[in-house]
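# Using only what follows, build the 3D model:
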Amino acid sequence: MVYALDRRAMLGLLAIAPVAGRLRAAGAAKLTIATRHGMVRGRVEDGIRVFTGIPYGRAARFRPALEARNWQGVLDATGPASVAPQLPGMAPFAGRMGEDCLHLNIWAPTTAGPHPVLFYIHGGANETGWSGEPLIAGDRFAADGVICVTANYRLGALGFMELGDLLGPDYRGSANHGLRDLVLALRWVRANIGAFDGDPRRITIAGESAGGKNVGSLIGMPAADGLYARAAIFSGGGQTVHSMEQAQEFARLFAEKLGGADRLLSAGVDQILTAQKAAKAAWPHNFPFRPVVDGAALPMVPLDRIRAGLAPRIPMLIGSNADESRLFLPPAMAGAPLAPQSVANESMDRVAALDRAYARTFPDLSEAERHWRLLTAEEYGMPCLRVAEAHARNGAPVWRYRLTYPAPGGPFKGLAPHVLDVPFTFDHLQTQGMAGFFGLSAVDQPMADALHGAVVHFVRGGVPMARGLPVWPTYTPERRATMDLDTTPSLQIDPDGKERALWDAL
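Just a heads-up that it's a prediction; the model follows:
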């Protein structure tokens, strides 16, 4: 039977096993590199240079982060990065948890550069996740000549809580501090990656789930313009943001659960996390920790900035999975009336109208199957499609995909749920966690070769391509060419036509 997990349990399970054999050091030599803040010492593992836990900024509660302080001597960048405060999952993090968490990790080839750079943003609903998760280790990218950077950013209330109404105008826009952290990290990368043989002119920002939504939000932030040359959005979008009124309403709910606004600056981290959990449970929408359209850092909904032609017209790779919502919605809930907590972007009135339209358009689906399809489109499929169409209409090169590859085993056998793309993207499918969760094994290596290889070619500055993939043309609103990543990948023309027309009509 297929069952569902919340994001925290899912991330914990995926992080249980280390990346098999790839991150073990065997007499690895130490390396020392000069950054603008001081010297760092890393290590070599299996022919890859690895630097972990490098501070790029300093976090102050509910305030914009500052640049990291310079340090004396040599910083040991061989231990795990710190972890942004979050509730515990199924497996403990290797790093120390604390508000001082603005660290990044680098995997770099040992060969001479300059190498292109993949700046990857972890997912986790903006309330969980870690830059050091083994599933997103960048060793396979570095083995293919791409420097991979993963960065922590503040999560939950500490990174995505709008407090201008409660703490005064100096705190207006505090719900964007998680994004500001990422901008600061990108500035650090642009200034320092040359020392690691990276090319600061070839930085691709990428992310999955909340990370993909945050990539969309960075495209909506003028402060991030010029810090990246390409973007890859995996199961994300460009519209999951709060209005100022919504953000203030959630902040008042959070302050109530904390015991009053006067405790915001003095409460301990454990108290903050307890209030987060209570506020989320009482909030009648999915994904409560999100950026806010404040008219400054985020002047408008990111999708609207793209539609208006104000966003950088950079090359983009974007797509989603066929059965995203299966991970979160168990059959019993899927077969019941849709709850607001399962909906990320639309009003419940519109969701009800869409549900009726789906019943008419897809009469052979059971109620549960219809709801899975609708919620997959609502949170991931349609937001990604809208970004692709808007960006392409402005003349930017866009390559779109749909992952329909069926998980070979585990609780989601035969489906392509949320997160299934990540082990393929990072070529980390042969781990104990992946075998148990999705049934992945060496048999599935051709899909890892295809998706990972396509991302590598894209980050290098070219068209996404790899052995096993047909020629992948750009997506245009007139033709809507989409790569179907199935057991036998194929190019499809407007594969979502019926569903897209349904959404456009309402």
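# From now on I want contacts and neighbour counts done on CA atoms only, so please keep to that.
OK.
# Which parts of the stretch 151-300 of the chain are strands?
Using DSSP state E, counting those that start in this stretch, the strands of the stretch 151-300 of the chain run over 198-208, 230-234.
# Proceed likewise with the subsequent sequence, for comparison:
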Amino acid sequence: MMKLILSVQLLFSCVLGQVAEEGLTGRGLVSTTNGPVLGFRDHGIHTFKNIPYGADTANTRFQAPRRPAPWTEPKVCTEYGFIAPQPTGNDINGTVQNSRSSSIFMEGTGTVNDALYDGVRLAKTRNVVVVTVNHRVNGFGYLYLGGVSSDYQNANPGQADLILALEWVRDNIERFGGDKNRITIFGQSGGGAKCATLMAQPAAKGLFHRVWTMSGAQITGRTLEHAKETTQTVLAKVSGADNTTRLSALLNMSMEELRVVLSPAGNNYAPVVEGLTLPRDPFFPTANEQSRDIPMVMGNTYDETRNLIGGSNETLFNLTWETLPEAIERNVRQYIGNMTGSQIASDYRTHYPELSPSDVFFAATTAARSWKSMQVQLNIRVAPPHSPTWVYYLRWRTPTKEGAAHAFDIPLVFNNPSAMKQTAGAPGVGQLADDASLFLANFATTGDPNGFRGGKDPRDGGRKRDYWPRYEVSERRSMLFDVPVEVVSDDRGWEREYFMNEIYIQPGT
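Predicted coordinates:
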């Protein structure tokens, strides 16, 4: 029995795919709406890499993508294309008998070419079609030029890439054995934030039916004022008598030159609320009406900042009580409002006397930086009329100093723990990856991570799992990804309450 994974490199139009053998004919030739594509078999999986869903963006830099020109000869889709933001293209065709739910993964700022996002095991063990999407990121996808030229009034070409990819999936997924009425988008970090943004974009309405985010929230978008400030920072690095001349130079730069010019803006690239492609903030002051009934899973990890912050500063693993307050101030000042590093260090030391200074640092910065954003979005999401929402936290820790760090849930939901050195071969990781990937597959199939109520699933031999309840403010029950998985009420409630009194401002907006 073979299954399909479609991976769309949206930046310049790419779709990868792997599909069930019993439905494909011949050598795995599939006729898409753009033309025929040819894939290959690998370990019981039909795979299609680099299927174009959009045209080369070389002539539409910083603008919405265009559909690719149709072709008649089969495109051989056996190799990944260039990593974003460089142009790519290739596709595959096929016909499958059984209709499967389809899960579409959107990476943050990396590339879905990474082995971490290999969907072979997820497709093979969970009977789903897996699609991974590349698209324009950072300044390539979110530099706002509407204040310079009327040709760029429609902002957010990175989001437009994702919408075009979703349209491609809607029009073609059944040719690969998928179900166009059961499309799940899931993303991690920046990819999760982009999923949240899609929930507020009119052009994305009806293109997906469930959302699963991992360590990624997008409560507010960028204001036009701040987006224009970033644009001026970028244009100031370009030679020219005025902004019109500088824009022309920007459009004609090589990719290498453009990377240098875009870098001064740092991380200040995010979806812009310009009133057209994004008419309002995704989750402020309320959840968007168009996505209120869409089932959603939100997740985070216990030790987000052990690699997000600690990965670039080894000294943070050897803090003292004397150096701890300054380290907190330096790394999360924008997240803690009027609180001080000394106050946070003292309160955490009192509440968690067993923790070392470095343990306090990573616990406090994770709670202030990562958990709080999800909690704010979560509270808005589950306010009346109580949209269907489930929450998980990765508590299982790897036997490394990173513990349960940012992105360590990716190989688990992909059922691919060997793809990350920290999780490969770790005690209990096989069972946890089995649980996490089944929750995702159940969610994609039924709109509920339990699948069949009570946690039983005949595809897994009927093995009993804890029932994962919906998140309600009254009990705040969530699932802990651990060995074994466990349902708890108001996990780390003290930390949640501790930081919630400070106003949260979405970074970069």
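# Turn the strands of the stretch 151-300 of structure 1 into JSON lines, including mean neighbour count and distance to residue 357 of structure 1.
Converted to JSON lines, the strands of the stretch 151-300 of structure 1 look like this (neighbours: other CA atoms under 10 Å; distance: least, CA to CA, whole Å):
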{"stretch": "strand 198-208", "mean neighbour count": "24", "distance to residue 357 of structure 1": "29"}
{"stretch": "strand 230-234", "mean neighbour count": "27", "distance to residue 357 of structure 1": "27"}
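# can you list those strands in TSV and add distance to residue 61 of structure 1?
Formatted as TSV, the strands of the stretch 151-300 of structure 1 follow (distance: least, CA to CA, whole Å):
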stretch	distance to residue 61 of structure 1
strand 198-208	25
strand 230-234	29
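# closest to residue 272 of structure 1 out of these?
strand 198-208 (25.9 Å; CA to CA).
# So which bit of structure 2 is that closest one matched to?
The alignment of strand 198-208 of structure 1 onto structure 2 (TM-score structural alignment) spans residues 178-188.
# what's the average distance of that stretch to structure 1?
Stretch 178-188 of structure 2, aligned to structure 1 and superposed, deviates on average by 0.4 Å (mean CA distance after the TM-score superposition for structure 1).
# Do a quick rundown of the helices in the stretch 401-509 of structure 2.
410-413, 429-446, 493-500 (DSSP state H, counting those that start in this stretch).
# wait, which of those is closest to residue 366 of structure 2?
helix 493-500 (10.0 Å).
# Where in structure 1 does the closest one align, residue-wise?
By TM-score structural alignment, helix 493-500 of structure 2 lines up with residues 497-504 in structure 1.
# Outside of that stretch itself, which residues are in contact with it?
By CA atoms under 8 Å, 6 or more residues apart in numbering, the surrounding residues in contact with stretch 497-504 of structure 1 are 354, 357, 358, 382.
# Please name the nearest non-neighbouring residue to the residue opposite residue 151 of structure 2 in structure 1 once aligned.
In structure 1, the residue matched to residue 151 of structure 2 (TM-score structural alignment) is residue 170. Nearest residue to residue 170 of structure 1, sequence neighbours excluded (CA to CA, 6 or more residues apart in numbering): residue 164, at 6.7 Å.
# Quick check: that neighbour vs residue 447 of structure 1, distance?
47 Å (CA to CA, to the nearest Å).
# for residue 146 of structure 1, same thing?
19 Å.
# what packs against the helix or strand hosting residue 347 of structure 2?
Assigned by DSSP states H and E, residue 347 of structure 2 belongs to helix 341-351. Using 3 or more CA pairs under 8 Å, 6 or more residues apart in numbering; DSSP states H and E, the elements in contact with helix 341-351 of structure 2 are helix 324-332, helix 357-366.
# I'd like the ones you listed laid out as CSV, including mean neighbour count.
Conversion of these to CSV gives the following (neighbours: other CA atoms under 10 Å):
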stretch, mean neighbour count
helix 324-332, 17
helix 357-366, 23
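# what's the closest of the ones you listed to residue 163 of structure 2?
Here helix 357-366 is closest among those (CA to CA), at 31.4 Å.
# Much appreciated, bye for now.
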